[in-house]
Each structure stands twice: as structure tokens, then as C-alpha cells.
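> next one to model:
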Amino acid sequence: MKAYVFPGQGAQYPGMGKDLYENNTEAKKLFDQANEILGFEITKIMFEGTAEELKETKVTQPAVFLHSVINALVHPDFKPEMVAGHSLGEFSALVANGTLSFEDGLKLVYKRALAMQKACEINPSTMAAVLGLEDQVVEKICAGIEEEVVVPANYNCPGQLVISGSNKGIEIACEKMKEAGAKRALPLPVGGAFHSPLMEPAREELEQAIKETQFNKPKCPVYQNVNAQGSIDVEAIKENLISQLTAPVKWTQSVHQMVQDGATIFIESGPGKVLQGLVKKINRESEVAQLS
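Take a look at the predicted model:
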């Protein structure tokens, strides 16, 4: 079975989507529509902007979403049997399997980006990558730092877990991770503690927008970050999407579940090849490819 996967924030690069725009009339139409929906020329930043300009959350999230979704929607061979997305990529997956319309998906992603940026300003916070420790060890260390907020945020692959929390909490946690034998524990250049309780203001804002959005019956199951389970139940999908901002991304668990449910090849749609690399580390037997 073919599983299509969609990347999250961090996959962006200058010039992303330009080829697609110039060589596919259907793609050009969708990009132009996106400029109208957003009220600014995101294509100009995507095609001509610097890495620095692309790094701003309110640009990054819609840019990665657009590249991922348009690439899939205009591809003649795109026939998903299951989909999943990493963090922001879950919104791309939900458009790809027909749960959300292109327009509604983009509007939600933009609202999410603005709400997250606002939450980062309310609670200055950050994230760090921990390499070479077992998940249980990382979880235990996080739970032991009681005076600050520190939680596991992204279960990316075995031996690679991203933690999220207050600036002070992450600083303490990195020291403790190194003492426990981590190969590396390094703060990431991000604007806030995504997938942690510190994103609660953004979750509340997004909840309202999600509840007001039309969700359709999906063409195939979406494996969601919150519980790593495949679902075609519209209400469950909504609830999981609302919880996603303050809950960890269970990517390792999602890939295992998709393999168990019959996925033989994971095809990544969007900028970069990060997810293909993670899939190979989670399950060496799985075949990976880029949708291009």
C-alpha cells in the first residue's frame, strides 16, 4: 500500500515551488489562488525570498503547506491509500485525502501560524533535539524537572526526540540529557515551545477556527500525530487536530502503525526529504520515494 507523507516546518528552502509554478498550469492556478486567500504574495517570498525571510512562522507554515499540497493535487499518479503529516504536515495530509478543501486548509494553516507566533510572544520558550537516548530516559528527565515546563515534543525516530519548554527548562534539560549519556542535546533555532502546554493560547484560538470549518469524509485514513492511529471519523479527526498543538508528535509510532496496517512504500510530497530519512530509521524494510 502507498502511504503519502507530508513534512512540517523546517523543510522550507529558497526557490521552493518555482518549478511547479512555471511548468504546471493547474499548480500556477492554485498558487495564484493562495496569494488571493492570504492577501499577500507568498509566491514572491517562496520563489525569490531569502532563507531568513522564509524562516518567519507566518510565512514558513503556509509555504511548506502550499508546496506539499499543490505538488500532490496536480500529480497524475497521486492516489493515496493512507496519509500522514509531521506537525504542520497533518494539515497538508487532510487536504490531500479530501477531508479539507484547499482553501480551508490554507486558511487554517495561516491562522495556526499567526496563533503560534502570538503564543511564542506570550511565553518566550524554545525546543531542543536530543540524540542517542532512549525515549523512556528522555521522558523521565523531562518529568523530573518540576520547576519548569519541559516535555517530549517530537518522537522523530529511535534515538531522536525533540523536547519543548521554557528557555530555562530546556537549558536544565540539555545538561541532564548530556549527563545521562546523550550524544547531543542542542537547542533548536525556533521561536517557541511547539507541541507543549505553552502553546495553549494558540490551541484555544485554533480550536474555534477548526470548529467553524467544514470537514468532509476522507478518501482514505489519516494517521494523526496525537494518537498515531488511522482514522476516517470526521469528529475524531477534528478533536485530534485541536489537541495537536499542545501534544507531542508521535511520528515514530505513526510509521510503525502504518507499516502494521499494510504500508509498503512511503512517498513524501513537499520540500526536502526529511521524512524519508526518518522512515528509513524507523523501519529499514520500508521503501521511500519523493513525489515529483
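> C-alpha from now on. contacts and neighbour counts both.
Fine.
> go through this protein and flag its longest helix.
Longest helix of the chain, by residue count under DSSP state H: helix 102-122.
> for that helix, enumerate the helices and strands it packs against.
Counting contacts by 3 or more CA pairs under 8 Å, 6 or more residues apart in numbering; DSSP states H and E, helix 102-122 packs against helix 25-38, helix 57-73, helix 89-96, helix 200-211.
> of all the ones you listed, which one is nearest residue 17?
Closest to residue 17 of the helices and strands packed on helix 102-122 is helix 57-73 (CA to CA; 5.6 Å).
> show me the one of the helices and strands packed on helix 102-122 that comes nearest residue 121.
With CA to CA as the yardstick, what comes closest out of the helices and strands packed on helix 102-122 is helix 200-211 (10.7 Å).
> so which helix or strand takes in the residue positioned nearest the centre of the chain?
Centrality entry for the chain: nearest residue to the mean C-alpha point is residue 87, 2.3 Å, by CA atoms, centre = their mean. Assigning secondary structure by DSSP states H and E places residue 87 outside every helix and strand.
> and it, how close does it get to residue 15?
Here the criterion is CA to CA, to the nearest Å. By it, residue 87 lies 22 Å from residue 15.
> what's the closest of the helices and strands packed on helix 102-122 to residue 161?
helix 89-96 (17.9 Å).
> neighbours of residue 208, how many?
11 (other CA atoms under 10 Å).
> for residue 173, see how far away it is.
Taking CA to CA, one finds residue 208 at 33 Å from residue 173.
> next: residue 40.
40 Å.
> on that earlier part again, wait, the residue nearest to the centre of the chain sits on residue 246?
No - the pair residue 87 / residue 246 is not scored as a contact, 10.9 Å apart, by CA atoms under 8 Å.
> beyond the helix or strand that contains residue 252, next helix or strand please.
Using DSSP H and E, the element containing residue 252 is helix 251-260. Using DSSP H and E, the next helix or strand after helix 251-260 towards the C-terminus is strand 265-268.
> now the other sequence, so there's something to compare against:
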Amino acid sequence: MTTAFVFPGQGSAYAGMAKELLALRPDLADTYYRTADDLLGIPLAGVCLDGSPRDLDDPAVAQPAIFLTSMAVLEVLRGEGLRPDAVAGHSLGEYAALVAAGVLEWTEALWLVRLRGELVATVGDRVGSATAAVIGPSRAELARICAEARAATGQVVEVAGDNEPRQTVVSGQAEAVARATDAARAAGARVEWLRTGGPFHSSLLGEAEAEFTETLIATEFRDPVVPLVSGVTGGWVTSAAEAAVALRGQLTSPVRWTGAVGTLAASGVDRFVEVGPGRVLGGLVRRILPGARVHSTHTPDRLALAVDELTATAA
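Down below sits the predicted model:
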């Protein structure tokens, strides 16, 4: 089988997300979490071990916490001698994918993740943002609904991502998002509100994108050593320059996860390992590719099962 490691975004966060893993591998707390505490000056180890759901309301905290948990799980997989044939990440998960592909050092990616969360939280507080997943309508139909909501409210609401063929994310200012989701419900859609802390993947982040770009310019990117698919374009990233361009546009560009998974499948990938907390991403992959083999790693038991199966097929 051909295997991709895929890395989850903010929707996979939950309080105490690393507690069980660090109980078994306390060395990872020093390697990643306490090192990150010292670098960023925030108690990420505490959030990931014994935090409350409210700790995760701030994307400047939640996003580094998710990233670090993905790094810890990746370390376990690497320690077992397991290497992916390709990697990709959903939204925030793209930063972990860049580390797995050799494009960024994990501490470099951590700084970028923290800055990204801070910038988005600032915009979200200023404009009054909301994000929702809409299940049912096509992307084109939802784009039409968003256009009508913008015209009616004078506020921004946009399609922010295609998670799978029947699930599309909308993001923007709260009143416009509410109007768009009400219209979608009236047309038979199901709506799930997402706690993101800001209008990710929308034009509202244009100012933040400009500031973020200044930091990207000062960051050393390297050519991928593992095949890498971008969640921004849904296509392959083959150079350091392409990776930097993808990250620069990620704040304001919609996530193209359906396209990214399709690109991996077209290259022969038929097994996906969700590296990090939660099972959200695995569910999306299953709905995009019903025949794919999907492993989660969000508990020690699931991680051990994934290691056993990956090791057995690699032998």
C-alpha cells in the first residue's frame, strides 16, 4: 500500500488532547511541549495535559497545541521507522506537513503557527467573525447563497473550504454568516458551527496576510524531501519557493481538501494516517475516498494499532 500522513486542523482540538500519549511517553513533553512553553511563553504543556475547553477558544493557543500534538505523534511514528510516501495538511495541519516533508524545522513552524493564530484572533475580535460547516449544498450553490447574504447585510461571508464533496465551510462576519447559514438551512442543509476564533480563509484576513508575509520572508524554507500536497491549491509542492507562496496565500484562500485528497489518490495513495489529535480528518478522507484505508492516532491504542499495521505491511 502507498501511505500518506495527513495532519489535522483546528477542528480536531480537545482539552487534554496529549494527556494519554504523554503518560506513556513523558520524554515527548520535554522534547516538544516544554520546549514550546519556553519559546512562546505560554503554558501549552498544561493545556494539552489538563486544560479546559475554554483554553482552546483562543487560536493563538489552540493552534500551537494542535501542531505540537501532531509533532509528538509524528515522533512516535518516526521512532518506529515509519515514513510516509507523501504528506498533506488541512488548514493549520499544513504546517505540520511542511515539517514532515523537511521544508521547515518544527520550531520555525511553531513560531509561524503562533503568529498566524494571533493575527487571526485580532481580526476576529475586530470584525465579529463566525465560521460554519454546511452539509448538503454544492460549493457553487453555497457561493450563490453567500453572495446574497453579502448583498443583504453589507458584510463579508465567503466559501472558506471544501472539506469533502457535501461539506463546505463558510467564514466571515457574524451577521452575514448567520444569514447565509439560515438560507442554507431553509434549502435543506445541515449546519455545524465551528469554534475557530477568527475568519480563517477569508478576504477579511488580507491585512493579516501582509503582516504574515514579512515573517515568511525571514523564514528559511527548504525543498521538500517527501512528496507534499498543498491544501491551498490541491496540487503538488515541489520547491521551497512554492511552499512559501502556498503559506502566504493560505490565510485568505479557501482550503481545497477534496482536491488535495484526490491528488494523493491519483498518485497511488490508498492509505491515510491521521497524525495528531481527533478523528475529523479521517472522516473527511473516508467520505472523499470510501475505499481508502484510514488510521487515526488520537489515542495510544489507535496509535499502537496504526504502528502495528504499518509495520506489518512494510515488512
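> and the residue nearest to the centre of structure 1, what does it touch?
Contacts for residue 87 of structure 1 (CA atoms under 8 Å, 6 or more residues apart in numbering) come out as 7-9, 225, 244, 249.
> for the residues you listed, which one is nearest residue 286 of structure 1?
Distances from residue 286 of structure 1 to these, taken by CA to CA, are shortest for residue 7, at 17.6 Å.
> give me the nearest residue to the closest one, chain neighbours excluded.
The shortest distance from residue 7 of structure 1 to any residue other than its chain neighbours is 4.9 Å, reached at residue 89 (CA to CA, 6 or more residues apart in numbering).
> can you tell me what the one you found aligns to in structure 2?
Correspondence of residue 89 of structure 1 to structure 2, assessed by TM-score structural alignment: residue 93.
> residue 40 and residue 173 of structure 1: who's more crowded?
The neighbour count for residue 40 of structure 1 versus residue 173, taken as other CA under 10 Å, is higher for residue 173 (27 against 11).
> that one is in contact with residue 141, isn't it?
Yes - contact criterion CA under 8 Å: residue 173 of structure 1 and residue 141 qualify, at 7.0 Å.
> re earlier: of the helices and strands packed on helix 102-122 of structure 1, which is nearest residue 150 of structure 1?
Short answer: helix 200-211, nearest of those by CA to CA, at 14.2 Å.
> the closest one vs structure 2, mean deviation?
In the superposition against structure 2, helix 200-211 of structure 1 averages 1.5 Å from its aligned positions (mean CA distance after the TM-score superposition for structure 1).
> right, and the helix or strand after that helix?
strand 222-223.
> structure 2: matching residues for that following strand?
Counting by TM-score structural alignment, strand 222-223 of structure 1 corresponds to residues 228-229.
> same question, stretch 30-37 of structure 1
Using TM-score structural alignment, stretch 30-37 of structure 1 pairs with 32-39 in structure 2.
> what residues of the matching stretch count as buried?
For stretch 32-39 of structure 2, burial by neighbour count (16 or more other CA atoms under 10 Å) applies to 32-36.
> related to what we said a few turns ago, isn't the match of residue 89 of structure 1 up against residue 65?
No - Residue 93 of structure 2 is beyond contact range of residue 65, at 11.6 Å (criterion: CA under 8 Å).
> neighbour count winner among those two?
Taking neighbours as other CA under 10 Å, residue 93 of structure 2 and residue 65 compare with residue 65 leading, 31 against 24.
> wait, that one touches residue 46, no?
No - if you go by CA under 8 Å, residue 65 of structure 2 and residue 46 don't touch, sitting 9.8 Å apart.
> on that earlier part again, tell me how far the residue nearest to residue 7 of structure 1 lies from residue 169 of structure 1.
Where residue 169 of structure 1 is concerned, residue 89 of structure 1 sits at a distance of 27 Å (CA to CA).
> by contact count, what packs against whatever helix or strand residue 20 of structure 2 lives in?
Element membership for residue 20 of structure 2 (DSSP H and E) is helix 19-24. Counting contacts by 3+ CA pairs under 8 Å, 6+ apart, helix 19-24 of structure 2 is packed against helix 44-50, helix 300-314.
> which part of structure 2 matches the longest helix of structure 1?
Counting by TM-score structural alignment, helix 102-122 of structure 1 corresponds to 106-126 in structure 2.
> quick revisit: distance from the match of strand 222-223 of structure 1 to structure 1 after superposition?
With mean CA distance after the TM-score superposition for structure 1, stretch 228-229 of structure 2 departs from structure 1 by a mean of 1.5 Å once superposed.
> so what touches that stretch?
The set of residues external to stretch 228-229 of structure 2 that reach it, using CA under 8 Å, 6+ apart, is 86-89, 97-98, 101, 235-238, 260, 263-264.
> now swap in stretch 176-186 of structure 1 and tell me
128-133, 138, 141, 174-175.
> next step: those residues restricted to helices.
Per DSSP H, the contacts of stretch 176-186 of structure 1 map to helices at 138, 141, 174-175.
> by neighbours, which of those residues wins?
Going by other CA under 10 Å, residue 138 tops those with 24 neighbours.
> spit out the contact partners of it.
Neighbours of residue 138 of structure 1 in contact, by CA under 8 Å, 6+ apart: 152, 161, 177.
> could you check which residue of structure 2 pairs with the last one?
Translated: residue 177 of structure 1. In structure 2, residue 177 of structure 1 lands on residue 184 (TM-score structural alignment).
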